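# sequence first, then the predicted structure:
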Amino acid sequence: MSQLLLSAAKSLRLFPLFTSKALPVFAATRKTAHLINFQQPVRTQLSTSTFSFKQKGSKMPPKKVVKEEKTFLGKPSNNLKIGVVGLPNVGKSTFFNAITNSSAPAANFPFCTIEPEEARVAVPDERFDDLCKIYKPGGNVPAYLTVIDIAGLVKGASSGAGLGNAFLSHVRSVDAIFHVVRAFADPDVIHVEGEIDPIRDLEIIHEELRIKDIDVLKKYIDTNDKVISRLGQSANSGDKNKKEELVILKKVLAYMEEGNDVRKGVWNNKEVEYINQQQFITAKSVIYLANVSEKDYLRKKNKYLPKIKAWIDENYPGDMLIPFSGAFEQTVSLLDSDAKEEHIKASGVPSALPKIIVSGYSGLHLGYFFTCGPGEVRAWTIRKGTKAPQAAGVIHSDFERGFIMAEVFTYKDLKEHGNEAAVKAAGKYIQKGKEYVVSDGDIIFFKFNVTADKKKH
């Protein structure tokens, strides 16, 4: 195949998220210390008579330290889903309908949603919109977040209560979680526990998910321990790997039995490899969504939010809490674009959905790059930390197999200089090789060449 040139760009708006002074976003923090080792340079001695390097007593240069790339918890895929999880009647389906502009059942009784609903949501990014204005393409395809509406879990779900086993299997199948917690009082909307208590509700869900993980893992360990015991001295290399796996999984089990979620543990890459094979529910990223009344949302005040934030700070530092109003979002979602803009302007508060969508996308460790041209502007989803050849492979496998280089410039430089020619003239058009990690805001031209011989392989 002759050499081709394809324009591609990567720009993922992860953090900062959609922000507004009118709407707080709570993120718990944990202070971390970073130790940096500074390598002292080794001076090479020169002979003044010959200007040659002295061999005697000279020190060998230090070996280059190759930093091991951190493996993420979760499936190594760019086709991931986030599930909406919580107790019944907390506003999950109302939220799902608003965020997806769909009409999943939402009623005032438990388990009105039985089978999970699925929808794709466009990820908002002003840069994508701007690139469409610059290139004026015939078509455009934004990045998408796949959202799953899962039926409400109840206390005892891990032991089968309230169709719990089926619902927990749905949670197990997603890759991250929107945890919706009720922070509004409404006598017309029943609560399965009798009264409003967000902290109790949070603890019920977390406990049920953790117990389910423990139960599944115990059965797995017991079964495989028996297999290894029967093999005895006849174990092969595969069996030795199984022994290593069981040692690691027993460590994970002990950690969970102490009341911890897998995602908050410190695991090395080998441990993460075995953890990912188990698809633990508590290994999934969680974004907390506090559903407040429309009145509280408009006045930017809610008595439950400080308690919820304090609970997250104590138990899951670093996790995000986003307040939203299902009632407000439902009203806005039913309006056309002009009426929606007017309603939000008159209300004095923005919709929380753009922020929620972007944070969900980030929670899945996803990013995207763009392919830009007069024919189309498209966002291609990749995992964070993806290198240029693998990013090219998202478009087509030939692009990765025959990768030559990536010619890179940034969205910021394009905005500053106005067009690609001006970016090149300013020296902002840079060639990158196979080790280049695609960065937020990149616009890339991939060069590749696949020969006939290579195609055979």
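In hand now; what should we look at?

# CA atoms for contacts and neighbours, from now on please.
Noted.

# which residue ranges form the strands in the chain?
Here the chain has its strands, by DSSP state E, at 4-10, 26-27, 81-85, 117-122, 139-141, 144-149, 176-182, 285-291, 320-324, 366-372, 376-383, 403-410, 430-432, 442-448.

# what angle sits between the third one and strand 117-122?
The one in question is strand 81-85. 120 degrees (axes from the mean of the first three to the mean of the last three CA atoms, to 10 degrees).

# spit out the contact partners of the residue nearest the centre of the chain.
Against the mean C-alpha coordinate of the chain, by CA atoms, centre = their mean, the closest residue is Leu364 at 1.6 Å. By CA atoms under 8 Å, 6 or more residues apart in numbering, the contact set of Leu364 is Leu80, Lys81, Ile82, Asp175, Ala176, Ser285.

# in terms of secondary structure, what does the longest helix seen in the chain contact?
Longest helix of the chain, by residue count under DSSP state H: helix 198-231. In terms of contacts (3 or more CA pairs under 8 Å, 6 or more residues apart in numbering; DSSP states H and E), helix 198-231 is packed against strand 176-182, helix 237-257, helix 305-315.

# packing partners of the first one?
Read it as strand 176-182. When contacts are defined as 3+ CA pairs under 8 Å, 6+ apart, strand 176-182 sits against strand 81-85, helix 198-231, strand 285-291, helix 353-363.

# for the second one, same thing?
Here helix 237-257 is seen to pack against helix 198-231, helix 269-278 when contacts are counted using 3+ CA pairs under 8 Å, 6+ apart.

# ok, and what's touching that helix?
So helix 237-257 is in contact with 210, 214, 217-218, 221, 224-225, 228, 261-262, 265, 271, 274-275, going by CA under 8 Å, 6+ apart.

# pull out the buried residues from the residues you listed.
Neighbour counting over the contacts of helix 237-257 (16 or more other CA atoms under 10 Å) leaves Arg210, Ile214, Leu217, Ile221, Asn224, Ile228, Asp261, Val262, Glu271, Tyr274, Ile275 as the buried ones.

# next one for the comparison:
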Amino acid sequence: MPPKKAQVVEKPLLGRPGNNLKMGIVGLPNVGKSSFFNSITNSSMPSENFPFCTIDPAESRVAVPDARFDWLVDFHKPKSVIPAYLTVIDIAGLVKGAAEGQGLGNAFLSHIKAVDGIFHLTRAFDDADIVHVEGDIDPVRDLQIIHEELRLKDAEFMNKLVEANRKDVLRLGKGGNAQDKEKKENFEVMLKVQKWICEDKKDLREGNWTAKEVEIINTWFLITAKPVVYLVNLSEKDYARKKNKWLPKIKAWIDENHPGDVMIPFSGIIESRLSEMETAEEKEEYLKGLKAKYDPPTPVNSVLPKIVVSGYQALSLQYFFTGGPDEVRAWTIRKGYKAPQAAGTIHSDFEKAFIMAEVMTFDDLKAAGSEAAVKAAGKYMSKGKHL
């Protein structure tokens, strides 16, 4: 008999389970959060020059761009088209002392706790007409302020959690039943996380947690467990020229403190103007004008598609396609989903009674030209329990 395949145990991901996840836009006041939200969602939320213009969080869905999806739509010419979506939340600006309640901080921090990932937006442009809450432009300082406020909120939560459970756990003593043992194990995780956040002053997402610890941690919805994508708001000129004195410093700070996180420079003013234009011709003419004006080394383009894709990937989301004359659709799933779970996104009964899925790759379909041709080439695959 052939040797049995080794079982691969998937480590659970930090954060809420499921695929209906959200990215929140976070930063100091007046750094361009609402303008960015307006551009990325083609919305018309207020964007004014004073702190706390945005009080209640605004929410919108943004289609995730994918050339493969566009090809499938053109190929099938369906009656209905449903792309994958990224949900984006515009959250009011935080200020220094937010964790202690400054500037309506407690309410805003609760809004951040409710999202699953963070677009951390910082300002690297000078504009005398747009006041900066700290008095001058220093994006590295601003990044440090926001990170510290988020960590302090988690520290406050963990300290209260530990104290609320300490006496109960101490009363259990040695031994005990299975329920007592579980309480003790949970308390050990609390102490470990408390030390990591409060004493070591590190983000939870950067720790090396076991699968069991992750399951416990996920019940607490900690802010520093959320993935982060850094967005650096530049002036029109700096973005077009791909030059800004702060970019190397910001990148160095991220690499030193949060290695592996993504940094994306963009220009809020460019994106705002593009979002207000109705035709592709207008947008193309505007971008050509920027190239003629600033003579950049490469063409000037919107970076919003890259930002949307980066946010979607930061949430550990992916999708699969279904297509035909009635509908072309991208179904969002969490990375690590197996075929039954993926089928369950279409209908819950499909997961419960899953037997088999018939699949083909996009590249094979595009190369062969039809589903029948993929089958004839032997590249149409059956995946299921009985195989």
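Received, thanks. Quick caveat: nothing in here was measured; it's all calculated off a predicted structure.

# in CSV, list the helices and strands packed on strand 176-182 of the first structure along with distance to Glu257 of the first structure.
CSV is the format used below for those (distance: least, CA to CA, whole Å):
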stretch, distance to Glu257 of the first structure
strand 81-85, 22
helix 198-231, 7
strand 285-291, 19
helix 353-363, 25
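
# my read is that Lys428 of the first structure contacts Tyr411, right?
No: contact between Lys428 of the first structure and Tyr411 fails when scored by CA atoms under 8 Å: they sit 10.8 Å apart.

# those two: who's more crowded?
Tyr411 (20 against 17; other CA atoms under 10 Å).

# do you know how far the more buried one is from Val358 of the first structure?
Distance of Tyr411 of the first structure to Val358 of the first structure, computed by CA to CA, to the nearest Å: 19 Å.

# okay if I get the contacts of helix 237-257 of the first structure as JSON lines plus distance to Leu5 of the first structure?
What follows is the contacts of helix 237-257 of the first structure, written out as JSON lines (distance: CA to CA, whole Å):
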{"residue": "Arg210", "distance to Leu5 of the first structure": "49"}
{"residue": "Ile214", "distance to Leu5 of the first structure": "51"}
{"residue": "Leu217", "distance to Leu5 of the first structure": "49"}
{"residue": "Lys218", "distance to Leu5 of the first structure": "53"}
{"residue": "Ile221", "distance to Leu5 of the first structure": "51"}
{"residue": "Asn224", "distance to Leu5 of the first structure": "51"}
{"residue": "Asp225", "distance to Leu5 of the first structure": "54"}
{"residue": "Ile228", "distance to Leu5 of the first structure": "54"}
{"residue": "Asp261", "distance to Leu5 of the first structure": "46"}
{"residue": "Val262", "distance to Leu5 of the first structure": "44"}
{"residue": "Gly265", "distance to Leu5 of the first structure": "44"}
{"residue": "Glu271", "distance to Leu5 of the first structure": "40"}
{"residue": "Tyr274", "distance to Leu5 of the first structure": "40"}
{"residue": "Ile275", "distance to Leu5 of the first structure": "40"}
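
# and Leu231 of the second structure, what pairs with it in the first structure?
Counting by TM-score structural alignment, Leu231 of the second structure lines up with Leu289 in the first structure.

# cool, and Glu134 of the second structure?
In the first structure, Glu134 of the second structure lands on Glu193 (TM-score structural alignment).

# so how far is Val90 of the first structure from that match?
Taking CA to CA, one finds Glu193 of the first structure at 11 Å from Val90 of the first structure.

# so who does the nearest residue to Pro350 of the first structure once chain neighbours are set aside touch?
In this structure, Pro350 of the first structure finds its nearest non-sequential neighbour in Ile344, 5.9 Å apart by CA to CA, 6 or more residues apart in numbering. Counting by CA under 8 Å, 6+ apart, Ile344 of the first structure makes contact with Val332, Pro350, Ser351.

# surely Ser77 of the first structure and Arg383 touch.
Yes: counting by CA under 8 Å, Arg383 is a contact partner of Ser77 of the first structure at 6.9 Å.

# which neighbours do those two have in common?
Here Ser77 of the first structure and Arg383 have no joint contacts, going by CA under 8 Å, 6+ apart.

# higher neighbour count, those two?
Using other CA under 10 Å as the criterion, Ser77 of the first structure and Arg383 rank with Arg383 on top: 21 against 12.

# state the distance from the counterpart of that one in the second structure to Lys5 of the second structure.
Residue correspondence to the second structure (TM-score structural alignment): Arg383 of the first structure is matched to Arg334. For Arg334 of the second structure, the distance to Lys5 of the second structure equals 24 Å [CA to CA].

# check the second structure for me, the residue farthest from its geometric middle.
No residue in the second structure sits farther from the centre than Met1, which is 45.7 Å out by CA atoms, centre = their mean.

# re earlier: just give me the closest of the contacts of Leu364 of the first structure to Lys415 of the first structure.
Leu80 (31.3 Å; CA to CA).

# show me what contacts the closest residue to that closest one other than its chain neighbours?
Nearest residue to Leu80 of the first structure, sequence neighbours excluded (CA to CA, 6+ apart): Asp175, at 6.0 Å. Applying CA under 8 Å, 6+ apart, we find Asp175 of the first structure in contact with Gly74, Lys75, Leu80, Lys81, Ile82, Gly83, Lys284, Ser285, Leu364.

# the same query, at a cut-off of 10 Å, please.
Asp175 of the first structure makes contacts with 73-75, 79-83, 279-281, 283-286, 363-364, as judged by CA atoms under 10 Å, 6 or more residues apart in numbering.

# what's it aligned with over in the second structure?
Aligned partner of Asp175 of the first structure by TM-score structural alignment: Asp116.

# what's the separation between its match and Ala314 of the second structure?
Taking CA to CA, one finds Asp116 of the second structure at 10 Å from Ala314 of the second structure.

# got it, and Ile346 of the second structure?
From Ile346 of the second structure to Ala314 of the second structure the distance is 23 Å (CA to CA).

# of the two, which one has the most company?
Ala314 (20 against 13).

# in the first structure, what residue corresponds to that one?
Aligned partner of Ala314 of the second structure by TM-score structural alignment: Gly363.
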